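In: One predicted model, sequence on top.
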Amino acid sequence: MASPRRIAVATSSAIIRLSAFMFLRWIPGHHFVPLVFTSLVVYLTSIFSLFKNTAPQEWQTGKPQNPNSRKPVSSRPKSGDSVLKTLLTGLPSAKWPLWTRTTILINIVLALLTVDFLARGYFLYPSENVSFSRIGYVSPTTAKLVFREPHSDRMPMAVMYQEVSGESQDWYEEGIVYKLDNSTDFTATVTIIDLKPATHYRYSLSNNKSGTFTTAPMPGTQEATRLSFVTSSCLKPNFPYNILSHPLRVPGLEQMTSALAKLPKLLRPSFMLFLGDFIYIDVPWRFGSSKAHYRSEYRRIYSSPSWTHGPEENRAIDLPWLHTLDDHEIENDWSQGNKTAPYPAAADPFIHYHVRGNPPIPPSPQAHPDNVTYFAFTHGPASFFMLDTRTYRTEPSSQNPTILGNAQLQSLLTYIATPEPAGTYWKIISSSVPFTKNWHVGTNDTWGGFLDERRTVFEAMWRAERELGIRIVLLSGDRHEFGATRFPDPTLESGPEMLQPNTAGHGVHEFSVGPLSMFYLPIRTYRQTDSEDVAVKYAPTGNSKFGLVEIADDVEVVPGTSVKVRSSALTYSLYVDGEAVWRYRLTVPLDRDDSLHGPVLPPGRVLEDKIADVDWSVVLGSVVGRMPELGKWVVESVSDFYLEVASRVQKAERLD
């Protein structure tokens, strides 16, 4: 029978290895950190206790003792001792002293790697002196330039620009920034104006920072019939962990850059719609909640070498980024409003680094402009409304809970009901958290926890699609998984076959994707449970996922006929770890002849699918994904049984 000390050694060793692996390669949760180090203390204490009470001379010298000498029975090699057993269990072996030292070293190294991932980037790269520049929102005649320059000897800062392919190579001065200070963390935003639509430009700052951008097309032009952009959420440097990697490297950002560089020039994206969790203040460890802590996280991300990965003409830093706020930029599952700490500290760098470079607020914000963090803009054939589902929300369990707040809700409803000008066929609404309730873990943190407000928004969307002849598409992030869902209009008749899971069809569509570079969970938590949220496609696997959205005029044949009609087509391409694996198409007929199209918009259809629906990992993940529901059912069943028994006992006592 194994001694308690040997059990402690084997158990603590197993916990160290499993926890470190999960922390470094699977999910960097803060719970694993104390688990690794507590287990290491138990392991080292227990194993040295074994050394002390067995054969000290042998452990100290590493040489077998004289076979004729007497030694304690407990120090004799076990009959089952082997190199493999020692390496796998972490148990010491008198027969294999070298491999015993090796297995101890393995556990110590795993703890050191945990420390490295946890602290190297934070302590060795404070990035206080980082200088960078990036492009934010771009309109037909303007471009927002966000930059940071902490070195006073490089001030004042001149902002220059020129056409890249124009006949004139003259540089034009937009303006001069004379001072930057700590009030904005040494950042500034300059709007370059009087630009030409659909034109490629180069900008240059007097501190030698430079980049390129392309202005949006003017509405009504041929260029305005086409649009391409990317969307994703959630990034964390150096995950999965690689000891040889730069601690601020973002692998998913590089994979995206390489994938986009392979596209034809016509399909290169105009911007990135990034839907939250740009930083993870609380993963893997919250070092503080002050304004300085939040600022340092933004600086570290912008210090990443991944921004300039690849050829100069395809750098990620030159892609305009538009940002939405989510919980890990504040605190996990945040729902305490914009006055409670740490929100004010978290909002400070988000405003300076991101809001200043974002699109304008909606024409009807329903609130004072200084208190608005939701945005609206039009680019080519689509208009956009970027929601803020964190700042104004209340607890889902509160009375009349809201995820948007009244002002933002009314502004969104006004946007949905407003007809778009000619040439704009799509309303695209972005949310940091999914609209669908098909995710069965953390549902209350999504729109699934605010179903009354969701219903109000959906009714407005269905009405707009019926009456305005425009198509509404929802984009979201947060889940570290991909899920495509459609929400059929209940006022329109849909046959049972149109409500089956994993089918293309009618309805407002949502594409939820993430992470751009972070962990994913192989546990399947997404599935359809009713006919309100119809599952189209689910893809949880992949540390890097993003969606490429392409909109362009097309000519299609009406199903069942030979008639060709013009349409505006939206194609959503899902990229996993740098490869396109799934493509889906939606269309808006440009000829609204009901005799050809019927009274509803055409159904969506799958163009390409390389994702396996059934394999052992899917089956196992689905079973594990149902465990929380099973546990809840068991608890509720036991509770109901107990209450029933107690009620009967109480009734029997009254009768007695």
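Out: Received it, and whenever you're ready, just let me know what you need.
In: rest of the way, CA atoms for contacts and neighbours
Out: OK.
In: Report all helices and strands that the stretch of helix or strand Ser133 belongs to contacts.
Out: Element membership for Ser133, per DSSP states H and E: strand 132-138. The contact analysis (3 or more CA pairs under 8 Å, 6 or more residues apart in numbering; DSSP states H and E) places strand 132-138 against strand 143-148, strand 210-214, strand 321-323.
In: Can you list the neighbours in contact with that strand?
Out: Applying CA atoms under 8 Å, 6 or more residues apart in numbering, the contact partners of strand 132-138 are 143-149, 209-211, 213-216, 302-303, 317-322, 357-359.
In: How about stretch 148-155?
Out: 128-133, 177-181, 185-188, 206-207.
In: Please name the residues that touch Tyr125.
Out: Listed by CA under 8 Å, 6+ apart, the contact partners of Tyr125 are Arg300.
In: All the strands of the stretch 401-550 of the chain, residue numbers only.
Out: 426-431, 471-476, 482-487, 508-512, 534-539, 545-557 (DSSP state E, counting those that start in this stretch).
In: Put this next to the previous one:
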Amino acid sequence: MANLGYAQAAVSTAFRAVAYVFLEVIPHSAAKYVLSVLYVAYLVLYSLQPPPALEPTTKEEHSNGEAKVPFPTEDTTKELVETKTESEDSKPLPSIPTPAEESSSLTALLLSLPTPSRPLRLANLFINTLLAAAALEFITYPYFDDAAGVVYTRVGAVYPDAAKIVVRYPGLVGFNQTNATVQLAWRQVPKSGAVESDVWKDGPSALLSEELDWVNTVKLSSLWPSTTYEYTLRDANKTQLPYPSSPIRFRTFPDPYLNSGVNFRFLASSCIVPNFPYTPLQGRTIKGFDLLADYLWPKNTPGKFTMPPPSTSTPTPAETESADESAAGTSALDQPEPTAAPVFSVNAQTVEPVASKAPTEFMIFMGDFIYADVPIYYGDDKEAYRRLYRRNYQSPSFRKVYERLPFIHTYDDHEIINNYAGHSNDSSPPFANANDAFALYNAQGNYDSSQQGEHYYDFRHGDVAFFVMDTRRHRSIIEETDEPSRTMLGEQQLTALYDWLGRVNNTATFKFIVSSVPFTGLWTYEGEYETWNGFQYEKASLLNALHTVPNVILLSGDRHEFAAIEFPSANPARTVYEISTSPLSMFYIPLIRTLKKQSEDVINRTKEVVNVLEDGTTETVIVTEEVPQEKVLKYIADGNYKWSSIEVDTRDRQNPVANIDIIIDGKNAYSLTIRGEPVKLSPSMALGAYVPQSFKGVLGKIGLNPSSWF
């Protein structure tokens, strides 16, 4: 029986260790099977254990069970009297467990060691059952809370003269009806102190249907560049709907043809799973978004920027005046943020503070917005995928960010299935149903692709250009394709990327390229086939092209770690940088490091060195040096909650700057300044640059919309 007890202890300890890893470290899908087997084995062993033995009695008993009382003698009587006297003189203190006994009990509780104590055995059973219940809640939560009734709206792609608005509003139809209509009402938000005279205007209508899960995306057009707007929702009878309780605000992007320079921030990260690391009964919480909201809009604490409280009333369409902007619900677009931490300057090799209050205007989510296969694969059908998207939009953590900040997306493997490679075969399951959900909830709110139905796209914010890749749909299956023939992007997307590089080379200052997976080949575990490292020919060709374009910065995610990488070229001014940041709210692996410091391959780079001669004159010498083809600037693996806050400032044409703050667990962990190369941009072709602002207003009053001209 002793061996049985130790077998039970071993199984119990293994169960607890696996449960801890599954709930707090990494929610690997295989854990559900291991936990089930271990818990059942523990229960079987527990039931086979004999009950704790009763303590033996020290009293002699009759055959009928009554204690035998010896006949009193003179000696025993004297002994009883003496014992009674001693007990009356000094009463003994109650017994207290010794440290050894306490340690023994604690060890038995922690390691489930065999113990004769019935309370300890029951406590062990209770602990293991709680852990099993926690794992079960974490796994099955989306089934019991499918978020079918979630109502939300958000801003997606923003243009100089338009914005895409995503709406989900079930519950507006009667019995047996399968569609409904929601109309946008919008207006321009006046600047502080101005008087608003425009009524709410009728915007586009979104047709919602049960077939499309009551979700639709519309485009609000005829807007002015660099202007703040707000919108609310009405039903088909133009009656104000209860949601949103306050109008949703956004700011249009600046006119890209004015060439006046910009100063703004945007965010980038990837990978979220609600309630991980696990906390009981918090299935809707996404802590990374809670931290992000606190970062963007700090609470009213001393030493931090404070903002006015949001508006609690929703203006009706009949209202003709807006509340002052400083008293209304204030978005991230209208508010400065805390001063950034000191930064490390790449080119100058100095440490300097950067005081920045540029507004955060949007977030690029770089994939793994849902985990269709973690902790379990929920099935290859539309509802299984849609449920996970609804669950995220239902989260109060996410809601307080997406209602105030535009989001644009790309996807990675976990929106489909782990390590997915599409090989340009859309008919191969599970792509079709996974793509349906991604398109419905996220992609339709993105910028339009140059090819209908594709998920790669480009856009601009002033003189800053972006290209967002699709690294999954057209990726070759490595096991089935020879290295020279492999492609990450597919011929059509690669052509679009090269075309974009040619267009923005001299028309944009900074160029950001978004890849859901890292471009660098320095990551080891799975990096050989999951990152660009498995596509060496295409990567080398693309990198050569990037080195001919000034001020290229790659953004990536996927690895659940942070790394800043540089890719030097023969021209020191044409270094390409990669900022890889994830997860926003997911696991990381403690103690294990998977990134090499630099590549073994080197390149020859020339640079000018100024020498001072003995006579005081100087001479310039061209020196050739070998440098790694890829090199780590900074690597931080730890942290469940990571994102990049990137500030771009191109107002000084000769000194464009990108300031990058890496926020981990809500705190600034690393800062990097990338000083760009001056770019002589093409002359402005915007009609708006030559039309007085007052004249634009006159044209608008007579029904003309000059904003559509540029």
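Out: Sure, I can see it. Every value quoted in this text rests on a predicted model; they were computed, and no experiment measured them.
In: export the strands of the stretch 401-550 of the first structure to TSV and tack on mean neighbour count and distance to Thr443 of the first structure?
Out: Formatted as TSV, the strands of the stretch 401-550 of the first structure follow (neighbours: other CA atoms under 10 Å; distance: least, CA to CA, whole Å):
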stretch	mean neighbour count	distance to Thr443 of the first structure
strand 426-431	24	15
strand 471-476	23	14
strand 482-487	25	14
strand 508-512	26	14
strand 534-539	24	16
strand 545-557	21	21
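In: Figure out which of those is closest to Ile27 of the first structure.
Out: Comparison of the strands of the stretch 401-550 of the first structure against Ile27 of the first structure by CA to CA identifies strand 545-557 as nearest, at 16.0 Å.
In: Show me the contacts of stretch 148-155 of the first structure that map onto strands.
Out: Phe132, Ser133, Val177, Thr187, Ala188 (DSSP state E).
In: you'd agree Arg387 of the second structure is in a strand?
Out: No: under DSSP: H, G, I helix; E, B strand; the rest coil, Arg387 of the second structure falls outside any strand and is assigned helix.
In: any idea what Ser168 of the first structure is structurally, helix, strand or coil?
Out: coil.
In: And for stretch 337-347 of the first structure, what's in contact with it?
Out: Ser289, Ser290, Lys291, Tyr294, Glu329, Ile330, Glu331, Arg390, Thr391, Tyr392, Arg393, Thr394.
In: if I pick Val215 of the second structure, what's in contact with it?
Out: Val166, Val167, Arg168, Tyr169, Leu208, Ser209, Leu440, Tyr441.
In: Show me what it lines up with in the first structure.
Out: Alignment note: Val215 of the second structure maps to Thr187 in the first structure; criterion TM-score structural alignment.
In: circling back to that earlier point, taking the ones in strands among the contacts of stretch 148-155 of the first structure, please make a ChimeraX selection of just the buried ones.
Out: To isolate the buried ones among those in ChimeraX, judged by 16 or more other CA atoms under 10 Å, type:
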select :132,133,187,188
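In: Quick one: the ones in strands among the contacts of stretch 148-155 of the first structure as JSON lines, columns for distance to Ala464 of the first structure too.
Out: Putting these into JSON lines (distance: CA to CA, whole Å) gives the following:
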{"residue": "Phe132", "distance to Ala464 of the first structure": "42"}
{"residue": "Ser133", "distance to Ala464 of the first structure": "40"}
{"residue": "Val177", "distance to Ala464 of the first structure": "45"}
{"residue": "Thr187", "distance to Ala464 of the first structure": "41"}
{"residue": "Ala188", "distance to Ala464 of the first structure": "39"}
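In: Widest-spaced pair of the ones in strands among the contacts of stretch 148-155 of the first structure?
Out: Phe132 and Val177 (15.0 Å).
In: Emit the ChimeraX select command for whichever of the contacts of Val215 of the second structure are buried.
Out: Applying 16+ other CA under 10 Å to the contacts of Val215 of the second structure, the buried members can be selected in ChimeraX as follows:
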select :166,167,168,169,208,209,440,441
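In: And the contacts of stretch 337-347 of the first structure, which of them are buried?
Out: Ser289, Lys291, Tyr294, Glu329, Ile330, Glu331, Arg390, Thr391, Tyr392, Arg393, Thr394.
In: Give me the subset of these lying in helices.
Out: Among those, the residues falling in helices (DSSP state H) are Lys291, Tyr294.
In: between the buried ones among the contacts of stretch 337-347 of the first structure, which is nearest Asp282 of the first structure?
Out: Nearest to Asp282 of the first structure among those, with distances taken as CA to CA, is Glu331, at 6.8 Å.
In: That closest one matches what in the second structure?
Out: In the second structure, Glu331 of the first structure lands on Ile417 (TM-score structural alignment).
In: Starting from Leu43 of the second structure, give me the distance back to that match.
Out: 34 Å (CA to CA, to the nearest Å).
In: Over to Thr624 of the second structure?
Out: Applying CA to CA to Thr624 of the second structure and Leu43 of the second structure gives a distance of 70 Å.
In: How about Glu79 of the second structure?
Out: Taking CA to CA, one finds Glu79 of the second structure at 53 Å from Leu43 of the second structure.
In: can I get the strands of the stretch 401-550 of the first structure in TSV with distance to Thr100 of the first structure?
Out: Formatted as TSV, the strands of the stretch 401-550 of the first structure follow (distance: least, CA to CA, whole Å):
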stretch	distance to Thr100 of the first structure
strand 426-431	53
strand 471-476	50
strand 482-487	45
strand 508-512	49
strand 534-539	43
strand 545-557	42
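In: Would you map the helices across the second structure?
Out: Under DSSP H, the second structure gives helices at 2-20, 31-48, 74-89, 99-111, 118-144, 287-296, 382-394, 396-402, 431-441, 491-504, 527-530, 536-546, 693-701.
In: so which of those gets nearest Phe587 of the second structure?
Out: Here helix 287-296 is closest among those (CA to CA), at 11.2 Å.
In: quick one: that closest one to the first structure mean distance?
Out: Superposing on the first structure and averaging over aligned pairs (mean CA distance after the TM-score superposition for the first structure), helix 287-296 of the second structure comes out at 0.7 Å.
In: equivalent range in the first structure for that helix?
Out: Helix 287-296 of the second structure covers residues 251-260 of the first structure once aligned (TM-score structural alignment).
In: Having no further points to raise, I will conclude here.
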